[in-house]
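1. how would this look folded up:
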Amino acid sequence: MTHTAFEQTLAEAVALARLAPSSHNCQPWAVHFDPVIHCGYLAIDNRRKLTGLPSLEREMLLSCGIFFHFLEQLICLRGYQLHWRWCDEQEQQVLAGEDRALIRFMPGPEQAHQATAFATLSEQLQQRHTVRSAYRNTQLSEQQRNELSTVLKPYPVTLGIYYQQTHGKTLAHLTQTYAGLDFANKAAWRETYSYIRFDERRQYEDGFYLHNLFGPVSGGFKTFFKVAFHPHLSGLNKLLRLPTKMAQGLAELVETGPHYLALNVSKEGDEALFRAGLGLGALWLRLQQWGWAMHPISVLVQHDSAREALAASLSQSELPVFFARFGEPEQSGSPAPRRHWQSILVSDTHSLTKSTPTQRG
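-> Coordinates of the predicted model:
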C-alpha cells in the first residue's frame, strides 16, 4: 500500500508513530486508508484494547490521541497537512472487522518538506521510552513550566504540576495504599500478567519485559516472578505479602519525584479524552526534547477510590485522567516490543463512506 507519495508518507509515519506509549504497551490503534478516495480513519482495534477495568477505555482514548499527535506531526513535516474530524456514532461502525473509528482524515495538497525537522522528530520518537527508574533532582525552571502550559493551550486539558518537596510523601502514601488494587482485581491482574514477556530472546509485538519495569534482572528473578505472581497463585503471593512489597517499592519511587503532573479534561466524552491525548503527546515530546521522561502512575487514576483520593490530595475539584512523575532520568529507558507497521495500516476500499472531513477547529 505505497502507490502514491502520500501513501508512502503515511506508511513511514505509522512506522514511527507506533512508538507511542500505551497501557501495557497494547498499542490499540489501527489506521484504515482508502487509496481510491484518499481518505482514512484512525480507529481503536477492539481486538487489542484492554478490558480488565472500565477505566481502561479512558486510557485507550488517550493512547490513540498520543499516537495520532505523533502521526500528524510526522506527516506535516513531510509536506501534508491533515484535515480531520471526530466521527459521529453511525460512522464509528463503518469499518471492516472489529475496529471502532474515532476520526476521519484527509491529506491536503503536498507542500514543502522539512527534512531536518522530520529527522529530528524521528530520532526523538525512537529515543522516547517510559522510564520507571530513578530521576535526577534537576529542578523544573519557571520557563520550562510555562513551556509545558503553552504546549497544552490548544487542547481541552488543565495541567497541574507538583513537587516532591510539597507532595512527595502524600503521593507515596496514596501509592502504598492503593497500588495493591492492581492485584486485588482478578480480571485486571490476569490481563496485566498476560502482557508480561518473560523470554527476552523472543520477539513480541506488544507487552513488556520485566527489565522494562525493574531494569536488568536475573534469570532467577524472572522465574520467581513468573511463578509467584501467576494469577492462579494469588493465595500464595498474598501469603508472601508480595503485593504489599511491590506497592512499597513503587511508593518509594514515587516519593522521589522529583516532579508530578496531573491532567484534567475540561469537557466530558470520548472526543475530549482523545484531544487530551493529543495534548499529552505534545507534552511528552517537549519533555523528550529536554532529555526528560515520564513515569505514569496509572493505579491512581484507574480506580475510583484512588482517583478521588488523588484529586483531594492535589486540591483538585475534578478527577484527573492522567497522573505521572517526571524529570531527568539517571539512565535511559529500554525499548519495549512493537507491532509491525503493516499490522496497523490497513488498505480499506470497501467500507469507507465518502463524506469529506472538515479541517480541525
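
2. make it CA atoms for all contacts and neighbour counts henceforth
-> OK.

3. mind listing the strands for the stretch 1-150 of the chain?
-> Along the stretch 1-150 of the chain, the stretches classed as strands by DSSP state E, counting those that start in this stretch are 29-34, 39-45, 82-86, 99-107.

4. Tell me which of these lies nearest to residue 247.
-> Between residue 247 and these, the tightest spacing by C-alpha to C-alpha is seen for strand 29-34, at 30.3 Å.

5. Quickly note the distance from residue 29 to residue 22.
-> 10 Å (C-alpha to C-alpha, to the nearest Å).

6. can you pull the contacts of residue 171?
-> Counting by C-alpha atoms under 8 Å, 6 or more residues apart in numbering, residue 171 touches 251, 254-255, 310, 313.

7. ok but it is inside a helix, no?
-> Yes - per DSSP: H, G, I helix; E, B strand; the rest coil, residue 171 lies within a helix segment.

8. sorry, back to before: could you point out which of the strands of the stretch 1-150 of the chain sits nearest residue 9?
-> Closest among the strands of the stretch 1-150 of the chain, using C-alpha to C-alpha: strand 99-107, at 10.6 Å.

9. can you count the residues close to residue 50?
-> Counted by other C-alpha atoms under 10 Å, the residues lying close to residue 50 total 21.

10. List the residues that contact it.
-> Applying C-alpha under 8 Å, 6+ apart, the residues contacting residue 50 are 26, 56-57, 60, 191.

11. Second input sequence below; structure requested for side-by-side comparison:
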Amino acid sequence: MTSTSASVSAHPQRGVAFEEALRAAAEIAVHSPSSHNCQPWGVGWANGTVARRAAAALLGPAAAREHRVAQDDGEFLVLALDRERRLTALPAHGVEMLISCGAYGEILLRSLAAQGWTADRIRFLDLPPAGPGTADGAAGRVFGDRWPRAWAPLCVVRLRRTPTPAEDLTELRATVRARRTNRGPYESAGVDPAVLARLAPPRPGPALLRAAPEHGPEVTVRHVVADAERAAVADLVSRHGGRDFSHPLAWTETHAFIRRDEAEAEARGDGFTLGQLFGPMSPPRRLGLRIALAPPTMRMLRHAGYHRILARQLAAMVRRSPAVVALGFHEEAPGAGSAVRGGAVLADYWLGATRAGLVLHPVSVVLQHDDVRAELERRLGLPGRAFFMSRLGLPVTDFPPSHRRAAHRAVRRV
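-> Here you go, the predicted structure:
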C-alpha cells in the first residue's frame, strides 16, 4: 500500500486489521475488467484526521455525528478515477472509464465483505472526470494534501466490522482470477435458459448498491439468443466494426496498449498481447500482425479496406456465438454515479457468468459511436442507453489472463 512519511496516520494503532484486509482485497480487485486493460482506478483510504472527517461529512449529518461521537467508528474509502490512466480518444470512453472504476469498486467491496468488513453507507459524488474545478485536483482537496492531484473522487464508502463474512474469500478470489475476456470461438450449443435467468436481475445485487438501496436498480440486462436478433447485431458489427481501426486517434490509443510480448506486458502491467487478442499463433503470423496493426500501416491499409475485413471477421464470431448480452442504463444520459453503479452491475454479472462456466468477449465498437449505438438500441428494443455488449457462451479454448499492475499502486492513504 502506497504510503509516505507524510501519510502516517494520526491514530497509529487504528485500522491495523483493516489495512491487512484492504491489502488482500486490492490483490483481488486488481483483476477487475477495464477497457484496454488500462486500469483507470484509484482508492483512497481515509486514514488521517482531515480525510476521515471529510468522508464522514460527505456521507451526511448522521455519519458526521457518529464520527464525532466515536472517532474510531468504521473505516472510510474513496473510490476515484485516475485521470492519468484513462482513455480519451473517443467521447464514449468517458463513460467506459467510470464503468471500469465501478467494476473495481464492486470487487474491492465484495473482497472486503468476505473478510468481515461490510459497507453500510455510501455516497456517489457525481463529479465529472474532468472539467472546471477538477482538472487540477481541486475536487479531491477536501480529503487533504495527500489526495493525488490526478484523481477525481467518485464515491465515499463507510465500512464496519461484521461478525459473519458475506462470502467465502477463497472462492471469490478464484472466481475473480478465472474471469477473463475470451475472444476465441464458443461452443455452438445454446446457453441453458435457466442459467441466463439466474444471471439477470433480480438477485442479491452488487455490494456497491446494497449499501445504497435508495438508488434502486438502474440497469437492464438483456440476453439476445434469437437467431434474427444475433444476426442483427452481427450485421451492425460487419458494417461499423472497422471504425476502431480506421479512426486514426482511436486506433493510435488502442495500439499503445498492445504489448510486444509477454515480457513487456508483465513489465508494464497493463494492456494486452497479440495472443490475448487473437489466441495462439505462429511466430510468422505474430510478426505479420504486428506490422499490419501498426498505426502507419493501418492508415495505408484502410484505403484497401483492411478495416472492413477485420470487421467482417469479428461479425462472424458474433453470428456464431450462442448468445449476446447487453447491459443498459435506464437513463439516456447517465451521470457519473450511475456509470459507477453500472460498472458494479457489470462486475456482478461477469462473476456470475464465470461461476456458471461462461465466458465473455465485449464488442464495444457498436457502443462507442452514437449513431451505431442508437441503431443497436432500436433493433433490439433496448430502453435508455446501452453501455455493454458482449458475446457470451461456453469456451472452446482457454485464453491467457492479462497482466496487472502491482495492486498497491492503486491504493493510497489519505
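
12. More neighbours: which of residue 29 and residue 22 of structure 1?
-> Legend: neighbour count by other C-alpha under 10 Å for residue 29 of structure 1 and residue 22, higher for residue 29 (28 against 22).

13. So what does that one match up with in structure 2?
-> Residue pairing (TM-score structural alignment): residue 29 of structure 1 is matched to residue 41 of structure 2.

14. Next, the contact list for that match, please.
-> 79-82, 85, 100-101, 104, 410.

15. same deal with residue 261 of structure 2?
-> Counted by C-alpha under 8 Å, 6+ apart, residue 261 of structure 2 has contacts 273-274.

16. what lines up against it once you look at structure 1?
-> Superposed on structure 1 with TM-score structural alignment, residue 261 of structure 2 falls opposite residue 199.

17. What is the aligned counterpart of residue 321 of structure 2 in structure 1?
-> Match for residue 321 of structure 2 (TM-score structural alignment): residue 257.

18. could you measure its match against residue 196 of structure 1, distance?
-> Going from residue 257 of structure 1 to residue 196 of structure 1 by C-alpha to C-alpha gives 26 Å.

19. next one: residue 87 of structure 1
-> Counting by C-alpha to C-alpha - residue 87 of structure 1 and residue 196 of structure 1 are separated by 34 Å.

20. Then residue 287 of structure 1?
-> 27 Å.

21. Also residue 104 of structure 1?
-> Distance of residue 104 of structure 1 to residue 196 of structure 1, computed by C-alpha to C-alpha: 33 Å.

22. The two: who's more crowded?
-> Neighbour count, other C-alpha under 10 Å: between residue 104 of structure 1 and residue 196, residue 104 has more, with 28 against 18.

23. check contacts around the more buried one.
-> By C-alpha under 8 Å, 6+ apart, residue 104 of structure 1 lies in contact with 39-42, 84-87, 357.

24. counterpart of it in structure 2?
-> In structure 2, residue 104 of structure 1 lands on residue 156 (TM-score structural alignment).

25. can you check residue 151 of structure 1 too?
-> Per TM-score structural alignment, residue 151 of structure 1 is aligned with residue 203.

26. For the residue nearest to the spatial centre of structure 2, list the residues it contacts.
-> Among the residues of structure 2, the one closest to the centroid is residue 100, at 2.4 Å (C-alpha atoms, centre = their mean). If a contact means C-alpha under 8 Å, 6+ apart, then residue 100 of structure 2 has 32-35, 39-41, 340, 343 as its contacts.
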